Structures are given as C-alpha cells and as structure tokens.
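Visitor: give me the fold of what follows.
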Amino acid sequence: MTTVLLVTRLAGDTDLLALRRSGREAARALGLDPHAQVRLATALSEVGRAALPGGPVDVQLAVVPRGAAPLLRAELVASAPLAVHGAAADGGVPAAARLVDVLDVTDDRRTVTLGMALAPGARTDDLADLRGTLGLGHDGGALDELRARHAELLRAHDELRAQRDELRRLNSTLARAQADAQAMYAQLSAELEETNSGVVALYGELDERGRELAAANEAKSRFLRNVSHELRTPVNSIIGLTSLLAESRLDAAQADQVGFLADSAGTLLTLVDELLELARAEAGHLDVQPAPVDLAALFDELRGTTAPLVRDGVELVVDDPAGVALVTDRRLVARIARNLLTNAVKFTERGAVRLRAATVDGQVVLTVQDSGVGIPAEHLEDVFEEFVQVPNHLQPGARGTGLGLPYARRVAEALGGTLVAASTPGRGSTFTLTLPAGPAGPAGAVEAVEAVEEPGTLGHVLVVDDDRAFGAVVAGLLRDDASRVSLAHDAEHALALLRDDPADAVALDVRMPGTDGITLLARLRAEVPRLPAVLMSSGPAPDLPDDLAGTPFLPKARLDRATLAAAFAGRTAP
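Guide: Coordinates of the predicted model:
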C-alpha cells in the first residue's frame, strides 16, 4: 500500500530548498546512505528548479511497495511542459535522471516521477512520525537548509581538492617512472643491439667453422676410402701368397712363421676393412640390400666364429631365435652382431656372454649381454666415438682399434634402427640393437656358393688383374683345377691373349684402370655368350647389368681354392 509522506506546492526558491531538505530527511529516515540522500535531494532540486519558471509545482512524496525493495517516490507536476533534451541536458530532468534509480516523464512532459530503491526489508508500516516531521520541516528552516547545502558543497570541494592533489602526485610519480622506463629501454636497446651484432658475428664464425669441419671430415673420409682401398690390394696379395706358401713343404718353424704372417696380414686387413667401412658409413655410402634373414643360420654362424675367442670359465649362450622374422641386409646385421659378441668375450673373464633375439612392438630386438668388467656411466656414450677405448685391467691384452662400436652404431642407423648400451661396472654390459622387422614373410638364408668336393677340369683359364701379385695368387689357386692359366694385367692385354688362344673360363678383377672388369666381361660375353666367368674385388659387390646378372662375385679377402673352384663349377652360363 502506498504511504504518502508529504504533499506540498512549490512557488519559489524557499519552497525548493524546503523540498530538498524534506527529501533528504525522508531518505535518511528510511535507511538510505548519505550519498543516496544527497542524490535524491539534488534530483528533487534539479527537477523543481526546471519546473518553477512555468508556474507553481505540485509535489507528492510517498513510499510505494515494489516487491522485496520498496521505492521512495517523488511526483512533481509542473504548470508547463518541461525541457528534457537539448540545452537543458546539463541540468534539470536529464541531470536528475543520472542521480536516481527511477525517473519517468509523461508524454505531455508535465509530470515527472522519480524514486530511490529502499533496502530490502526496510520498515514502511509506521511512518506517521516521519510524516509529521516532514510537514514541520517544510514550514521553515530554509536557512538551515542553505547552511547544510553549503557544508555539503564545502565537503565535496575538499574531497575534490584532495583527489586533485592525489592525481597530481600520481601523475608526477608516473612521469618519473615513465622517464626511468624510457632510459632503461634505451639502455637495453643499446645493449641488445651490441649483443645482436656479436651474435651475428659469432654465427658467421660458427658457419665458417662448420664449413671447415665439414670439408675436413669429407677430406678425412675420402682419404680413408682411398687409402683403405689401396692398402687392401697388397694385403690381399700377402694373404693369398701366404696361403700358397702354407701349402708348400715347410718344416715346423717355417710353418709357424707363415702362420704368424697370415695372422698379422689378417689383422691388418681387418683394420683396413674397419677404416673403409667406417668411412663409407660416415659418408652415407653403405650399400643396404634387404632380404629375408635366416636368424637361426646367422646365430649358428656367429656361435662358430665367436667360440674360439671365449676364455676358459666363460660360457657362450646363443638362444634359439625361433619365430623371429627379419628382413634386412644380412651382411650388415651380421657385422654388427659379430662386433658386439667379439667385444663382449674380450672383456669377460668369467660368467657368460649371451646372444638373443625377440620381436617387440613390431620390431626385432637383438641383445648381447655379458658379465664382464662393465663400463662406467660417464663413458657409456664415449665407446661409440672413433678410436675411444675405455681403460680397464683387460684393455692391454685386448686388441682393437676403437672403430668397431662407432661403425656398428652407424650401420644400425643406416638399417633404420638404433644401438644403445647399458652397463654396471663390475657386473657387465648389455648392448641392444633394435631394427624394423620389415615385411612379414618366411626367413631365408642369403644365397651362397656351394662348394663341390670334386670340381671338373676347367681347361684354359684367363686371369685378368692389374695387381700382378694377386694375379699370381689366383693362378696358384687354380693350378689343380685348370689345365692351363694365363695372366693379363689389363683389358687390352687380355683381348690380345684371347685372340691368339681362346680361354675356357675367365677370372676378372672388377676395378682396373681403363676398361674395368664388368665392361670387359660384357665384351667377352658378346662373342662367347656361355663363357664361364668369376668377378673379384677388394671392394663391395658391384651392381651388374641385366645381361650379366648372376655372375659369381668373390671378395678377394676370402678367396681360397675351394671357393674359386666352386664358383666356376656352380655357374657355367649367365
């Protein structure tokens, strides 16, 4: 229910001041805070001042229920329409609208209703005393109202002046902070510019050093490839001549000396091979030829080659790799495994060395585990660096170059896998080779040349090799299986010999100055299509054209009488 607190009429400024005071008193009595009291009194004053020029203004002040929060409402009815826009926007009705919670203007712009929301639960049931107070207040006290308003203005002025002083202080502080920030920014910019110049120069120097290192590394790899190949040729000749010498009639002392010579030549060839293979691996020139790998046969082969190296008191355990299928380059994976096994038995005095294989998450994992001296944690990655050998009490008696593990890791990466090591000093090491299994399929051994016990007579065999010493070795190996052996030192010499005396078979060195062995074989096959031939080289197996595919290839380092005879006997036509 609406409770009317005051009904009055404004006729002049005195009435306006009385209305201001009455509105403030009503707001105070109904629990509004001091700021809300002043806002309501000011809004009444603004609307009343705008309405008085048109004539008397009727005013009603009442409390109106509105949900949980009642409304202190003032209704002012002017004698003439009020200005609500335009020039009066800085005062009057527009100014009052910014001060109160509610302000409505009728369409004829003569009645203005404004109000302030009271706090929820404000008591509005007994306002008789308030009505009496407001009525008495309206009869007089205009001077008190002026004094109160003046005091309010002074307080507001003091607050504004304090705020102005605070703003000036803050602006001064901000200006100093900005100046400091600008000075710091300028200093940092200068330092950053200087640093950037140094970094640019450093990057330029690093790029130059990188190019120099790359060039030096390439030169080193090229030197290793060239020198290694040149070294292999005479070493192969020494091995072949030693083999022939060992078959001659020697007394016991001479046989021992020839054996020592063969061992030393073999060791030298191994070192040369390691240098050459490492150079190829570093240059990314490894020839990877994936094929199904018979792991059982490979493990048997590794067991046979490693067993003679095992010390007394050490057990060599090779697990059966049944069910593990692997497609990769058998030759390369065998070199990695042989290298790991050789290292393991070198540095194991007691216990066991174990080789095993398993399929894990679609990959083949080969592990070589030993119970040897182990590797300290700080040297675990060093063993994969060239020429690094970790000191231990077995090191003086273990021959090696420090190239095996670096080569093994690079080969593993070339095969698309990884090689990692784990070790505990005094308890042993585990090297883990992880390779992609490759396409699924039955494992099969790499095709090998089968030896024959009683090869037939080869007739006239022409041996072509620019290394005369090795040519003599091949001739010696063929003396029991050929009726006659001729030697030629280059392609032109070979063709000249064949014009005078055709050969029944030929053995050709792949790498020769001028016309190489493959080109020469193609010319010979053009004239004699079914001419038996064997290719030899100190390097890797060559890529052959389709018309020569299937021609047997023999590495010079592993050439002996049985292998050479088997190669001729097993292949009589391309």
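Visitor: please count neighbours and contacts with C-alpha atoms only from this point.
Guide: Will do.
Visitor: now do the helices in this protein.
Guide: 13-29, 34-51, 92-97, 128-139, 142-246, 252-282, 295-306, 330-346, 404-414, 468-477, 491-500, 517-527, 561-570 (DSSP state H).
Visitor: name the residue most distant from the centre of the chain?
Guide: No residue in the chain sits farther from the centre than residue 139, which is 89.6 Å out by C-alpha atoms, centre = their mean.
Visitor: grab the nearest non-local neighbour of it.
Guide: residue 18 (7.8 Å; C-alpha to C-alpha, 6 or more residues apart in numbering).
Visitor: compare with the first, here's sequence two:
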Amino acid sequence: MSLSPLPADTAPISPLRHAWRRALLPLTCLGLLLLSLWWADALTHDVKRWPGQRLDVAESLVSTSERPPAQASGWQPTRLPDNWKETRPDGPPAVWYRVPFSAAAVDDPAVLIPRLATSGQVWLNGSRLWDGRSTRPQDTFSWNAPLLLVLPSGLLRAEGNLLEIQVQGLPRYRAGLSHVQLAPQHALVPIYTWRNLWQKDGALISSVVSLVGGLLMLLLWVRTRRDPMYLWFALATLAWAARNSNLYLNELPVPIDAWATLVRGGHAWFAAFFGLFVLRFTGTSWRGFKVALVVYALANSLPSAGFVEPMLRWLALPGFALYFPLLWLLLRKGWRDGSTESALMAATALTFLALSARDGLLLGSRLPYEAYYLSHYSGVLLLVSAAWGLVARLVNAQQGLSRLNAELEQRVADRTAALQAANAAKTRFLAAASHDLRQPVVAIGLLIGLVREQVQALDVRRLIDRAHDAVMAMEKLLQGLLDLSRLDSGVVKPRFEGVGLQGVFDAIAATEAATAQAKGLRLRVHPTTLSVRADPLLLDQLLRNLVANALRYTDRGGVLIAARRQAGQVCVQVWDTGRGIARERQAEVFEEFVQLDNPGRDRSLGLGLGLAIVARCAHLLGSRIELRSEPGRGSCFGLLLPAAPALPAAAVRPGAVRPLVRQRVLLVDDDETVRVALSSRLEAWGAEVTALDGLPAVQQWLADRPFLPDLLLTDHRLPVGNGLQVIDAVRAACGPIPVLMVTGNTAPEDIATFSASGIPVLHKPFPAEQLLAAIGRIAGLGVFELSELS
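Guide: Below is the predicted model:
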C-alpha cells in the first residue's frame, strides 16, 4: 500500500516566512532562467572570442576515395561551416574539403576544428594527420567532440599550406564541417579543454550522476516500497542517463538510425516517467494525462530510419503540450507550499523547457553549426532539484517522526512523573491514614488478647473470638499496606547472604499447616539441600505470601514448595492444584487489590495485596516472578535466585510462658489506650513496666532515675519531640540499653529516617507474638515458640 505524498515542510512556518518563500518562487524561476539563457548563449557563440585566424574559405568535392583526390577539376568553392542538412540534404555521405592557410606568422601552429561530423580524416600537405573513420575504432573520435591537431613543422611549408579534410556521415544527423581555427598551440589548448568539457565530458559526468542517483532511488523504493513517486523518479533518472550516452560515446554500438530511435525513445520515456513523478509529487490524479504520457513515450519508441526529421517535428509539439501542464503543476505547488524545494524544482523545470527548445532550434539548424546540445545539463539540474525535494521530504518526515517521538517520550515522562507523584501521594495518604488507625487497633488487639486469656465462659469467649478475628483482619490489611509502603519507599536495602531453603520451607509449612488442614489440602515440602543468596526476610515474606495465596485459591488437591537447580541458579517454586489464571489476566494478579475470583470482596479470600508484595520483593531480590497457569488445573509461581553453598538449618530454642520476668521496661507512648494495653501485655509476660506519655515526662523521670531500665519501648510521633529524641535522652543517661521503636508511622521519609538510624522498628498494629519476638531479638532473650503464647 502506498502512502500519500507528504507535504514538503511538516513544521509550521510563520506567515512572514511563508510570504517570503512565495516571493522566492518567481525570483528563483526568473533568475535561473536568465542565468541559463546567458550561459547557453555564451557557449553557443564562444568561437567569436577564440584567438588566432578563422579559416572559413574552402573548396569541397564529393568523393569516397581513401586519399585526397588529385584531380583539379570538380572542386567547388565552399564557405565554412558547411551544414549538409542545408547545403546537400540529399547528397552523398562523403565529402573532401581543401582549406588553404599560411602559418608563416604563427609559432608552434595548431588547428582546432569545433565540429567534424560524424567521422573522417585530416591530411596536411599530402600527409595524414588524423584518421577518425570507423575502420579504426580505437582512434574513432565522437562526432560530438572538438578536434585539436598540432601541425608538425616538418610538414609545413613557408607558403601554400593545405589542409585536406574528409567528412563521412548522413546529412540528417547534422553532418558537415565547421570552420577551422588556426593559432599557436598554447592558445588553443585551454579552449579545446574547455569546449571538450562542455561538449563531451560534461555529458559523461551528467550521465554518471543520473545513473548513480537513479540506482540509489530505485534501491530505496525496492527496500521500502513506500511510494511509487520514488519509482517514477528512479526510472526517469535512469532513462535520462541512457538518453545522454550518445553525447560521449566514441563509437555507437548499433547503426546510427537505430541509435537515434533509442535516444529519442529515452528522451520520451524520461518525459513520461518525470510526468508521472510530478503528478504524484503534486498530489494530482489525472488519469487521462497519465495515459497520454505513456502513449507519447510509446510513439517516440517506434523505429524511424530515414524519417528522423519528420518524426521530431510531429512529436515536438505534443511533447511541449504535455510538458506545460507539468510545469504549471510545479509552479502551483511551489506557490501554495511556499517551500524552497518546490520553487527550485519549478525553476529547473522551466530552465529545462527553455534549453530543450534551444536544442530543438539547434537540431533544426537555426543556431550556429559549431554549437552543441545543452539540455542534458538542465535535465541533470532538474533531477538534482527533484532529488533534493525528495530528500527534503524524507528529512522532514524523519524530523516529524523525531518530533513525534520526542513528544511521545515527553508525554510518557510526564505521565510517569504524574504516576510517581500519584503513587507518592497514595503512599503518604496510606501512611497518614494507617498511623491514626494503628493506634486504636494495636490497643484493641492487645486488650482482646488479654481478655481471651482470662475469660472462660464459652458464650462470651465466642464473642471475643469474633472480635479477635475482626481485629486480626484489620491488622492484616494495615500490615499489607505497611509492607507496600515500605517496599515502595525505596529505603528497603536487601542484605544478601546464604539462606538454606529447607529451613525456610519448614518454617512456612509449620505456619500454614493449620490453614491447609482446615481446607482438607496437602501442604508438602520437597526436601532440598539447596541454598540461595538472598535477603532472608524478603525471601521469607515472598514465599509466605505465595503459599498463603496458593492455599487461599485451592479447593482440592494441595500445594507443593520445591526448589531445583537451573543453569547455575536455583529455581524456587510454589505449585498448586487450584483454580488457575487465564493467560490474558496473569499480569493483573500482581497489581494492588486485584482479586479475580472475589467480586464481593470476601475477607476470607484475602485483600489482594499478597502478590503485589511478592512482585516488589522479587524486584528487590534482583529477580522476577515467573507464572505458569492453566484454568482449572492450577498454577506454578517460580523465582530464579543465585545459588549459594549449602548451610545448616538454624535451631529454634523454646522459651517460657512468662519470658519477661524481672525485665524492667520503660514504655513511652502519648496514646493512653495504647499505653495501657501495652503495659498490660508486658506485665502479663512478667515485665515491670514504667509507662510515660512523652519526652518531658521522660526527662523528668531521668532526673530522678529510680532504677536502670533493661529495655526501652517508645513511640515515634509524640506531642513534644519524637521517639529518636527519647532514645537519645535515655541512652545518654542510662547507657546503651536495648531499644525498640513501636510506631504507626509508615511515610517513606519516616521509614528512611528509621533505616538510617539503625534503631529496630516494629510497626503497629502487630500481634502479641510479633512484639515478644522483637523484644527477644533486641534484648538477647532468644526466640519464643508461638504455641506457648496462646
């Protein structure tokens, strides 16, 4: 499928600049036309400025002899130049000329013959100087080139020198002889070089330029098939290169009549292809005009041996009739677009028309005989301007694509920034909202836990259990939001070390065994001795979420936790025989709050945060989750991690029912409900608790300091000061005692502050066993079995 032509300039321009470009069109056309006409006139009449003596008096004799005729009779006085199309249009194709001259006053004499068409020979005083007949192809001179001959001093006479020149050719191809210029050799060499450049070598250069440009454009079209406009331009350029070959070939490869037909056909096909190009370039659809162009080219391709002149006359007028509409289309486009490329193309097209008309006058013998054709130069200029226009289009199209890409990248960057800002705002909102929720939730959870331990009545215990379940659900939601906020904040820095997978698998299986048993599922761990290099906390959180998710969405069968080597790494996998996930929806499950099979938002089916946390943990571990799933048959979540040397599993030391006996705890929290709940919980574990409401109370207590505390538990957000200031004050007075920050702050900047300080942090809300485990770690009291805390 071809594309519509692109405008020459895709970028908007100002009205003033557009007006200037419009004014440039007539100025360019007029200027280039006048310049080309002046140049053509200068080259047409350049012989008038040649130095030396013009030899134009001669005698001629019709003869086909190999040597100059010796007879004195039959020679006719002739004035040079002698154009056979005018003097002997029906005459024989061979004439001898005798040109007398005197070289007595000329040093190092030479002669320059502007035109000797189409072949022949030159003699000086009975000796041959040059043979350009077709019997000597290697010496044959093109009829379109000038001839410079140095006159040997050994052949010259003091007086009565005679040049004898034979000319062979057909009258209909402008055969004949120009005048002969006699001058010193050093004066004629520059003139000969200059004239040979314009008359012959320039044609070769223009053909090579056309050939290379046409092949490149044809290759571009073949590679892209973007627009037939480029094909028409390539074919026009190649036709023009072939058409101009007769201007520089020394000897034609076929008979001259057949060659004339090829040249005329090449010119016509160039015009046809160029016309198709102009129609496409200007966006014009003239079907009848396209047919006329093809018919014109076919008519000019018919053989015309012996009828060259009539054919040219008959086809010249239709050619001009077809060319004028193309010129008008280019001028109209240049005016409308106001583009430099269109103006230059219109100007060169007008110049080509003018020089083609000039060459037509030369072919009809309306110009001096020694003049030569020039339209091939304007044709190359026309093709160059067209190539410039096409290149400009490609460049403008590329610039347009670059601008679109830049705009797209900017829009993507803006959208990314907006999404990042929205995500940061969401994180700040969740952090602020969860802080206010965590305070009462943690207090309720601790108090309900105490009540459960003390109430024995079954009916009251059932109500307390339901309240406990509701608090646990709220704690899970807030914990999930906290995990997302913490992972999104960028302050979580993984601490990579060797992690034995069997211990991690066993701990997860022990935690989730009750859930699996309640649903009638098998939770299996494939024994392994493999270890991986990972952050143990992130890996544990990731696998726990995967296993919990698998158990939640599996109704029969079971869940398998396994690991295997894979190309120097370890692939950790969680398999299930659950409901499965359709391929087109697998990417959605890693987004926040997405639950494909829970439109009613049943809390028992989770909150839709587990897999979002899993994806973030995998990213921090330098990996990603691979998911394979088939609806109705189950899923497999996999994680590739670097392998590590095998490690022994860590032992778990049981604790006691009252593990904090004789531990003196300094508790600081501004919320009275939380303060009372924490105090009650700690005291139930055997601790001696001193509860204070803020930094001023702490400073006052430190002034008296009735005892040295074993542990400091403090909130971060306080009415006066903050938890870090409390810690600094207590440690300044009591030394480096163990400290635990208990806070509901989850803003990214607060998490970053906590991480930089190195203070252990426990985020509200939390279950009682998590609080006890955190105290055990920082106070060096060991790890407690959760079963002993119920």
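Visitor: picking that back up, and the helices of the first structure: which comes nearest residue 459 of the first structure?
Guide: helix 561-570 (11.2 Å; C-alpha to C-alpha).
Visitor: what comes up buried for the closest one?
Guide: Going by neighbour count (16 or more other C-alpha atoms under 10 Å), the buried part of helix 561-570 of the first structure is 561-569.
Visitor: give me the angle between that helix and helix 142-246.
Guide: Helix 561-570 of the first structure and helix 142-246 meet at an angle of 90 degrees, taking axes from the mean of the first three to the mean of the last three C-alpha atoms, to 10 degrees as the criterion.
Visitor: helix 561-570 of the first structure packs against which elements?
Guide: Helices and strands touching helix 561-570 of the first structure, by 3 or more C-alpha pairs under 8 Å, 6 or more residues apart in numbering; DSSP states H and E, are strand 533-537.
Visitor: pull the distance from the strand it packs on to the chain's centre.
Guide: 46 Å (C-alpha atoms, centre = their mean, to the nearest Å).
Visitor: show the contacting residues for the counterpart of residue 433 of the first structure in the second structure.
Guide: Aligned by TM-score structural alignment, residue 433 of the first structure pairs with residue 639 of the second structure. By C-alpha atoms under 8 Å, 6 or more residues apart in numbering, residue 639 of the second structure lies in contact with 571-573, 618, 623-626.
Visitor: what is the burial count for the residue nearest to residue 139 of the first structure?
Guide: 24 (other C-alpha atoms under 10 Å).
Visitor: again with residue 28 of the first structure
Guide: Residue 28 of the first structure has 15 nearby residues by other C-alpha under 10 Å.
Visitor: excluding its backbone neighbours, what's nearest it?
Guide: residue 37 (6.3 Å).
Visitor: how near is the closest residue to residue 175 of the second structure other than its chain neighbours to residue 708 of the second structure?
Guide: If the residues on either side of it in the chain are set aside, residue 175 of the second structure comes closest to residue 117, at 4.8 Å by C-alpha to C-alpha, 6+ apart. Residue 117 of the second structure is 125 Å from residue 708 of the second structure, where distance means C-alpha to C-alpha, to the nearest Å.
Visitor: out of these two, which sits in the more crowded spot?
Guide: Using other C-alpha under 10 Å as the criterion, residue 117 of the second structure and residue 708 rank with residue 117 on top: 26 against 15.
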